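In: Pasting the sequence and the predicted model now:
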Amino acid sequence: MAILQPLIDMAEICYQQGIRHVVISPGSRSAALTLAFVRHGGFQAHVCIDERSAGFIALGMAQQIDSPVVLICTSGSAAYNFAPAVSEAFFQQVPLLILTADRPKEWQHQYDGQTIYQTGIFDPHVKRSFEVSPDYQHPDVQWAINRIANEAINLASIAPNGPVHINVPIREPFYPGLEEDFKASDEVRIIKRSEKETVWPQSMWEELLDEWENAPKILIAGGQQKPDAALNAILRRITDEWQIPVLGDCIANLSGDEFIRHHDLFLGAKDAGDLRPDLLITFGMSFISKEFKQFIRKNPPKWHWHIGEDAFLADPFQSVTRDIPGIAASLLEKLFERLDYQSFVENSDLSQDTSFHDLWLRSERNARQKKHESLKNLSLLNDLSLLDIIIKYTDNRYQLHIANSMSVRYANILATENEWQGVFANRGTSGIDGCVSTAIGAAKVSGQPTLLIVGDVAFLYDRNGLLINNLPQNLKIVVLNNAGGNIFRMIDGPGNLPELETFFETRHSFSAQRTCEDSGIAYFRVSGKEGSESIVKDFLNSDGIALLEGFTDPVENTRAWKELKRVLQ
């Protein structure tokens, strides 16, 4: 038997539980874990020297395949560098299995390298933390590691999904001898966990139907979620047959012209109070639109149902009256069936106010028209005009990834009329760290043409993700280089401060060109409106991974953005 046989068995358990991807950051103390997965032969192993980037690459993979991805690192500060990705995975409900090698506890505070407190290091941003004993020869420890590995994998995949951490203290010697056989033992046991089916009681349905019937004005709104064909289908039926408006940010992944997409542009108007619903039904996670959140807070509905599988009661609108556990598509389908049957039995139409739907639809069409008029009037190259060109020339083959800060706000207005193969953004914590690496991970496993829109600061912050071998050739990256954090000119507060450029925007003169040269990425550059469409088309039609960097002026960007918002208010 190998000296660390339980770790070899842990890899086999992961494989038999369906895990196929492992992201590894090299190190010495983690050698036994690394070799257990690499020598297994059943995993695709991805190597990334920077643990922070590695964490986000794994997140991007798990986000796509909806299955845990294993993360491995050595002891000490290496583990801490997983933390940003772990917290994003926790709040975005993405399954990860984090394996951190550690040194035995007796070496803490003994001036021994790479020795820190690793027990529960990611708490409370994981679903659970485990730690195994380093006494791998003891039968009880072998049994415990087998059980813990099964439990951790199952837990990561139970709704709401999320990251689970196993800390693995390892004593020396941990490098295998030439005679050691890396095979799983006969004692490996797989423990499957069955899904729990949501059953809604009859009393709840009676209350829901009663509230529905007493709400003439109903609005359905979706937060961040993955593309869901079944949900899209039932929402289209509800809005088409019952004339109920359905609203969603771009990251809600609602596909179809029936839905409200430009609420960001018209809900700030002074006379928007007529759009207040009697009943609001929400699903999904975070909403990008600050205007929508503020609108509901100022105009709270009488009833607000939230449908989801969250472990916490989320109430960002400060108006929830009913928290309904379950999958939105299933509940709305059953609700539709019950209401449709009731209408048939009673031989009557539903009592919803169809003029409410018409009002939302007129607001949507007006905003869309004015948006297009405003974009046509942009004679200079700025972030808006460049993205408008890029999005115009993309087709429905693309999966869209959006960085945070201004990129996601631009996309929530400009990317709403395209049919994408999914729109993704790290809106769990909404940080700029890891946006590039997440898109890399997603592109590596999705196989779809992938377009990333990212600001210059977020790009520079996460360049190490591009240091991996075998970069995905289906990835196109657009960098909006306005020489700093342009969002600070656009939000209330810092825009008028004398310290703006130095301490908020952090002005710089860097570009992405040398990063592209180092990583073998085709580089395209746009700095003016003339000829930009031709460059964009060349960029999108190029073979392999490519990056387009658009150089824009922050003052012009601010003017164009505020003018677009002004014409709709």
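Out: That came through fine. Numbers count the residues shown, from 1 in each chain.

In: Going by C-alpha atoms from here, please, whenever you check contacts or count neighbours.
Out: OK.

In: show me what contacts the nearest residue to residue 429 once chain neighbours are set aside?
Out: Spatial nearest neighbour of residue 429, excluding adjacent residues (Cα to Cα, 6 or more residues apart in numbering): residue 88 at 5.4 Å. By Cα atoms under 8 Å, 6 or more residues apart in numbering, the contact set of residue 88 is 426, 427, 428, 429, 430.

In: Who wins on neighbours among these?
Out: The most neighbours of any of these, using other Cα atoms under 10 Å, belong to residue 426, which has 28 neighbours.

In: mind checking how far it is from residue 568?
Out: According to Cα to Cα, to the nearest Å, residue 426 and residue 568 sit 28 Å apart.

In: again, but for residue 389
Out: Going from residue 389 to residue 568 by Cα to Cα gives 21 Å.

In: So which of those two has more stuff around it?
Out: Shown here are residue 389 and residue 568; by other Cα under 10 Å, residue 568 has more neighbours (19 against 15).

In: Check the gap between the more buried one and residue 303 for me.
Out: Here the criterion is Cα to Cα. By it, residue 568 lies 29 Å from residue 303.

In: likewise residue 278?
Out: Taken as Cα to Cα, the span from residue 278 to residue 303 is 6 Å.

In: Check residue 547 too.
Out: 47 Å.

In: The two - which one has more neighbours?
Out: Shown here are residue 547 and residue 303; by other Cα under 10 Å, residue 547 has more neighbours (22 against 18).

In: Next one for the comparison:
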Amino acid sequence: MNPATALAAVLVDELARCGLTDVVLSPGSRSAPLALAVHAESRLRLHVRIDERSASFLALGLARRSGRPVALICSSGTAAANFHPAVVEAGESGVPLLVLTADRPPELRDTGANQTIDQLKLYGSAVRWFAEVGAPEERPGQVAYWRSLACRAWHRALGPADPGPVHLNLAFREPLIPDGDTTWCEPLAGDADGGPWVRARTAPPPVALHLPPTRRGVLVIGDGAANVRRYIAAAGMAGWPVLSEPHGGGRYGDHAVSTYHFLLGLPEFAETHRPEVVVTLGRPGLSRPLLSWLKRAEEHIVVAGDPSRWPDPTRSATQVAQAVEIPVAAGDDAWLAAWRRADQAVRGAVDEVLDASGLSEPRLARDLVEALPNNSLLLAASSMPIRDLDQAMRPRRGVRILANRGASGIDGLVSTAMGAALAHNGPAYALLGDLSFLHDHNGLILGPREPRPNLCLVVVNNDGGGIFSLLPQAALRDPFERVFGTPHGVDLAYLAAATGTPYTLLGDISELPKALRGEGVRIVEARTERESNALLHAQLREAAHAALRAALG
């Protein structure tokens, strides 16, 4: 057996023993040993994508939804560079990926050899661990090296305290395909019991930080939060309101305050509702009023699985802990009741404005969540869609919401949605802006043998970058439209037709439930106007604050 085939076969077998179930592959020559080994492995589900960027975000979606490492394979050169945006997102949001890049052997580097770039530590600090595997050779000891390396890569990606991407760079010499010889200088087989070469034991649960009892506490939940249900139950017993971003997974139940963006945007409310303690799970980052308010807390405790990497964009954290115990506190419910009254008043005002807005972007976000069946998955784009959900979504159970808010880019979202849908046991949906959709329309390209998800892509088309109309740049009238608004004029129906994707144009908001029905990958387009959307957001803020002032007396 030639060394390239031996290394690929051993590596793929060992990763499957560790628990790998999904591999995403982009075709190439130098990666042929890995491609053939994966294709022959019945324990793995293979996904092939011609575009490396699309492939990498597909893997990201699969790993984000499943919570397990997904392997990502490409050839050498710029193919590996196209993985970089997804690796960055995985690194920032703690998504486990195994990035396996094929490379030229050392003797071909720095020689001008075709398709050869410097791939050593290509992704820099975005990965949790990097290893240059080295060109395989037929000599004793290689099998133990390869199998132990695979186990280390798997467990470092998995975490559990600090999951994220791991990069293995594999230099292959020719021949790159099996040569018919099956002999090797030592046994290639793994552990006889079928398990992994190395078994990593999980550390015991961390000792929790015990808080003193208080009724004036608040639980804030952002992106990437863990153990959400346990903390929500504890907050409920303590009489704390829960402020959860949509993708934080905690916007449900009697203690959920869904209008916190508007509440905390009113100085009178923010000042009179300063908590004694705030406990933050995950990384909140959608609402500027919330971030400003966090600075006013007397005690701000950040819960982080890895205490060496804690999120604190406001630099307001006073303590960091791996776990926190929120005790039941004696006293009345005046604190929680005040939050609830304010939330109900603002919710009524917001819904009244949205109900009169027709087919608007915030109403589409609100009504979409309401229309989804239980056990649904919804991936929201990182710009306006997730913010519209944050400001308009009512509390509800039965919907899992995801977003690529690690680096908050608009790239790769169609493919991320595809991957997440493939890992989800139920119907899946995505709420995307037109620029996000166009940025990754290659994600619609599926070969005839590829696994196909049940995914409805809802695309808000305002012919450009809608979020900029809500930012100070909108005042720069002369350059604004070209350098920020960026109208594209693309007819999405033709783009859908080019890939054979079923397409529906939403004419009225009342047609949404019907438009969402179907199976397989499909597109629903909703056309809106950027200027009208900016005016509506201002109207929402004014109506919310007027209702809140009236409720405060």
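Out: Happy to help now that I have it. On a predicted model such as this, the values are computed, not experimentally measured, just so you know.

In: Let me know the TM-score between chain one and chain two.
Out: After superposition, the two chains reach a TM-score (TM-score structural alignment, normalised by the length of structure 2) of 0.91; 533 aligned residues with a Cα RMSD of 2.2 Å.

In: In the contacts of residue 88 of structure 1, find the pair that's most separated.
Out: Greatest spatial distance in the contacts of residue 88 of structure 1: 426 and 429, 6.9 Å, computed using Cα to Cα.

In: Pull up the overlap in contacts between the two.
Out: The contact sets of residue 426 of structure 1 and residue 429 overlap at 88, 92 (Cα under 8 Å, 6+ apart).

In: What range does the longest helix along structure 1 cover in structure 2?
Out: Longest helix in structure 1, counting residues (DSSP state H): helix 354-376. On structure 2, the counterpart of helix 354-376 of structure 1 by TM-score structural alignment is residues 333-355.

In: Outside of the matching stretch itself, list whatever touches it.
Out: Residues outside stretch 333-355 of structure 2 that contact it (Cα under 8 Å, 6+ apart) are 215-216, 239-241, 255, 257-260, 262-263, 360, 362-363, 392, 539-540, 543-545, 547-548, 551-552.

In: For residue 267 of structure 1, which residues are in contact?
Out: So residue 267 of structure 1 contacts 291, 292, 295 (Cα under 8 Å, 6+ apart).

In: Dump these into CSV; add distance to residue 10 of structure 1 and secondary structure as well.
Out: What follows is these, written out as CSV (distance: Cα to Cα, whole Å; DSSP: H, G, I helix; E, B strand; the rest coil):
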residue, distance to residue 10 of structure 1, secondary structure
291, 48, helix
292, 46, helix
295, 50, helix
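
In: Now rank those residues by neighbours and give me the top one.
Out: Within the contacts of residue 267 of structure 1, neighbour counts (other Cα under 10 Å) peak at residue 292, which reaches 22 neighbours.

In: That one contacts residue 263, doesn't it?
Out: Yes: counting by Cα atoms under 8 Å, residue 292 of structure 1 does reach residue 263; the two are 6.9 Å apart.

In: nearest residue to the residue nearest the centre of structure 2 other than its sequence neighbours?
Out: Centroid check for structure 2 by Cα atoms, centre = their mean gives residue 404 as the closest residue, at 3.5 Å. Nearest non-adjacent residue to residue 404 of structure 2, counting by Cα to Cα, 6+ apart: residue 382, 6.1 Å away.

In: related to what we said a few turns ago, host element of the residue nearest to residue 429 of structure 1?
Out: Using DSSP states H and E, the element containing residue 88 of structure 1 is helix 83-92.

In: Just want the angle from the helix or strand following that helix to helix 83-92.
Out: From helix 83-92 of structure 1 onward toward the C-terminus, using DSSP H and E, the following helix or strand is strand 96-102. Angle of strand 96-102 of structure 1 versus helix 83-92, following axes from the mean of the first three to the mean of the last three Cα atoms, to 10 degrees, is 150 degrees.

In: Where do the strands of the stretch 201-350 of structure 2 begin and end?
Out: 209-210, 217-221, 242-244, 277-281, 300-303, 319-321, 324-325 (DSSP state E, counting those that start in this stretch).

In: Those strands: which one's closest to residue 73 of structure 2?
Out: When these are compared by Cα to Cα, strand 277-281 sits nearest residue 73 of structure 2, at 33.0 Å.

In: Hmm, residue 275 of structure 2 is touching residue 216, no?
Out: Yes: at 5.2 Å, residue 275 of structure 2 counts as touching residue 216 under the criterion of Cα under 8 Å.

In: And for residue 480 of structure 2, the neighbour number?
Out: Neighbours of residue 480 of structure 2 (other Cα under 10 Å): 15.

In: That one maps to what in structure 1?
Out: Aligned partner of residue 480 of structure 2 by TM-score structural alignment: residue 500.

In: so what's its match closest to, chain neighbours aside?
Out: residue 494 (6.0 Å).

In: Just confirm that neighbour contacts residue 501, I think it does.
Out: No: with contacts counted by Cα under 8 Å, residue 494 of structure 1 stays clear of residue 501, the gap being 9.5 Å.

In: The longest helix of structure 1 to strand 218-222, inter-axis angle?
Out: Orientation check (the same axes, to 10 degrees): helix 354-376 of structure 1 against strand 218-222 gives 40 degrees.

In: Excluding chain neighbours, what is closest to the equivalent of residue 314 of structure 1 over in structure 2?
Out: Using TM-score structural alignment, the partner of residue 314 of structure 1 in structure 2 is residue 311. Nearest residue to residue 311 of structure 2, sequence neighbours excluded (Cα to Cα, 6+ apart): residue 283, at 5.8 Å.

In: Structure 1: which residue goes with that neighbour?
Out: By TM-score structural alignment, residue 283 of structure 2 lines up with residue 285.

In: dump the residue contacts of its match.
Out: By Cα under 8 Å, 6+ apart, residue 285 of structure 1 lies in contact with 92, 222, 223, 224, 225.

In: so how far is residue 566 of structure 1 from it?
Out: To residue 566 of structure 1, residue 285 of structure 1 is 29 Å away according to Cα to Cα.
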